[in-house]
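Novice: Below is the structure, and that's it, no one-letter string:
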């Protein structure tokens, strides 16, 4: 998935980046315990400030999609740690 931030969308950029990474996890492009792109990589890919990428990672961590190991990176959480998914009808 090569989704990028839509700079004309009124949705905050950090929420757009979080949604992109979340979608990559749900689609299996990023699997449990895989590293996600670094803040620097995200800022370069999406053309945003590093603090915007950091805010996206914080959202994903708060939701339970990822966890960070200081000085090592941020990784996709185990499936059992993911937030509850709505039932698909």
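Specialist: Nice, I can see it. Remember, it's a predicted structure, so these values are computed and weren't measured experimentally.

Novice: When you work out contacts or count neighbours from here on, use the C-alpha atoms and nothing else.
Specialist: OK.

Novice: Just list the residues touching residue 48, thanks.
Specialist: By CA atoms under 8 Å, 6 or more residues apart in numbering, the contact list for residue 48 reads 13, 42.

Novice: okay, pairing it with this:
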């Protein structure tokens, strides 16, 4: 089985941080530059991972401000 693309690995890591409570609703995610540096990936990889998480309703982007963990109803 081929390795997951880097963006999928990064999205999964952030998803796990949200699920575990390490990143709580309303928390700001690190910037694209910080995520690139921390994970050794390109800006495109970070953008794709964030886009997937946005489509899943896990994070919300605020233009010019950043990306935040979405408020999610319990249950």
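Specialist: Alright, I've got the coordinates. Treat the numbers as computed from the prediction; the structure is a model and nothing was measured.

Novice: which residues in the first structure does stretch 26-42 of the second structure align to?
Specialist: Correspondence between stretch 26-42 of the second structure and the first structure is established over residues 33-49, with TM-score structural alignment as the criterion.

Novice: Map residue 14 of the second structure across to the first structure for me.
Specialist: Residue mapping for residue 14 of the second structure onto the first structure gives residue 21, with TM-score structural alignment as the criterion.

Novice: In which helix or strand does that match reside?
Specialist: Here residue 21 of the first structure sits within helix 13-26, counting by DSSP states H and E.

Novice: which other helices and strands contact the helix or strand just after that helix?
Specialist: Taking DSSP H and E as the definition, the helix or strand that follows helix 13-26 of the first structure towards the C-terminus is helix 39-46. For helix 39-46 of the first structure, the helices and strands in contact under the criterion 3 or more CA pairs under 8 Å, 6 or more residues apart in numbering; DSSP states H and E are helix 50-63.

Novice: average distance between the helix it packs on and the second structure?
Specialist: Average distance between helix 50-63 of the first structure and its aligned residues in the second structure, after superposition and using mean CA distance after the TM-score superposition for the first structure, equals 0.5 Å.
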